[in-house]
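Peer 1: Generate coordinates for the sequence data below:
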Amino acid sequence: MFMRSWQNERLPQSCLAGLPAQVVEERCVYCVNSDNSGWTEIHREAWVSSSLFGVSRAVQEFGLARFKSNVTKTMKGFEYILAKLQGEAPSKTLVETAKEAKEKAKETALAATEKAKDLASKAATKQQQQQQQFV
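Peer 2: Predicted coordinates for the structure are as follows:
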């Protein structure tokens, strides 16, 4: 069994006529574990794309970091529910796990922001150099 999902994040109507800032495509394949038929394996793949000129790479990096953070939270929630259904107590509460995930997401977002600034700066410098060549 497999599942495929898409997510389009659109910019506000005032920016680029509401074009998608990024598109995230996810594919999950669920199959029986070859060693233990009582287990289910998941193989997850994701593609992040952006068509924003000049910053598409930064948008893709940010989208990938955000996707990873969201998948981590999803899996923690899934594990929590399974543990509750089986009568086991989870090792950490969902609130503790969410706080840790939130802190990690903030760190990742800051790193992505810095990378985006660096890429934008390099692009601006390159554009200035190209303009000077034509003067």
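Peer 1: Going by C-alpha atoms from here, please, whenever you check contacts or count neighbours.
Peer 2: Will do.
Peer 1: Mind jotting down where the strands sit in this structure?
Peer 2: Shown for the chain, the strands assigned by DSSP state E span residues 2-10, 20-32, 40-49.
Peer 1: Quick one: distance of the longest helix along the chain to the chain centre.
Peer 2: If you go by DSSP state H, the chain has its longest helix at helix 94-133. Chain-centre distance of helix 94-133: 13 Å, with CA atoms, centre = their mean, to the nearest Å.
Peer 1: Another for comparison:
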Amino acid sequence: MSRIVKKLISTANAARPVAPYNQAVVADRTVYVSGCIGLDKDTLTLVPGGVTQQTEVALKNLVAVLEAAGSSVDNVVKNTIFVKDLNDFGAVNEAYKKVFSKNFPARSCVQVARLPLDALVEIESIALIDMDPVQRSHL
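Peer 2: Below is the predicted model of the structure:
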């Protein structure tokens, strides 16, 4: 009988959490990435500029966490985007399309009252992990 694998993911290549949660959790062959905001990974402050710059850095953080979990943007099946102002939908989409450029995953985008640290955008993701035969043999 196989056992389900649960692994906590942490990488220095993305901004670390600002509250009690992990950057991601792998459950079996699925990775659940916590919401990523436009935090500079070194200073843990929001990047200046606006929603475009924050979206670019949030996506950079997301990619780093996915890679640390053994996944990639190509394996993302669902993203949820939270924005402070739905009028920023177009700007967020332009930055998003630079990272998710083909075979788009399912996605939701909603306006929320407030985000952590007063961020303008937050992106969470669910992705699959490709396992090589050696990894599968350890399950």
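Peer 1: where does the TM-score land?
Peer 2: Remark: TM-score between the superposed chains equals 0.28 [TM-score structural alignment, normalised by the length of structure 1]; 70 aligned residues with a CA RMSD of 5.2 Å.
Peer 1: Go through the longest helix of structure 1 and flag the buried ones.
Peer 2: 94, 97-98, 101, 105, 108-109, 112-113, 115-116, 119-120 (16 or more other CA atoms under 10 Å).
Peer 1: Tell me the one among these nearest to Tyr80 of structure 1.
Peer 2: Using CA to CA, Leu94 comes nearest to Tyr80 of structure 1 of these, at 7.2 Å.
Peer 1: wait, isn't the closest one in contact with Phe78?
Peer 2: No: using CA atoms under 8 Å, Leu94 of structure 1 makes no contact with Phe78, being 10.5 Å away.
Peer 1: other SSEs contacting the helix or strand harbouring Phe82 of structure 2?
Peer 2: Under the criterion of DSSP states H and E, Phe82 of structure 2 resides in strand 76-83. Contacts defined by 3 or more CA pairs under 8 Å, 6 or more residues apart in numbering; DSSP states H and E place strand 76-83 of structure 2 against strand 106-111, strand 121-128.
Peer 1: and those strands as TSV, adding distance to Ala68 of structure 2 and mean neighbour count?
Peer 2: Converted to TSV, those look like this (distance: least, CA to CA, whole Å; neighbours: other CA atoms under 10 Å):
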stretch	distance to Ala68 of structure 2	mean neighbour count
strand 106-111	22	14
strand 121-128	12	24
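Peer 1: Compile the ones you listed into a markdown table and extend it with columns for distance to Tyr96 of structure 2.
Peer 2: Listed next are these as a markdown table, based on distance: least, CA to CA, whole Å:
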| stretch | distance to Tyr96 of structure 2 |
| --- | --- |
| strand 106-111 | 11 |
| strand 121-128 | 10 |
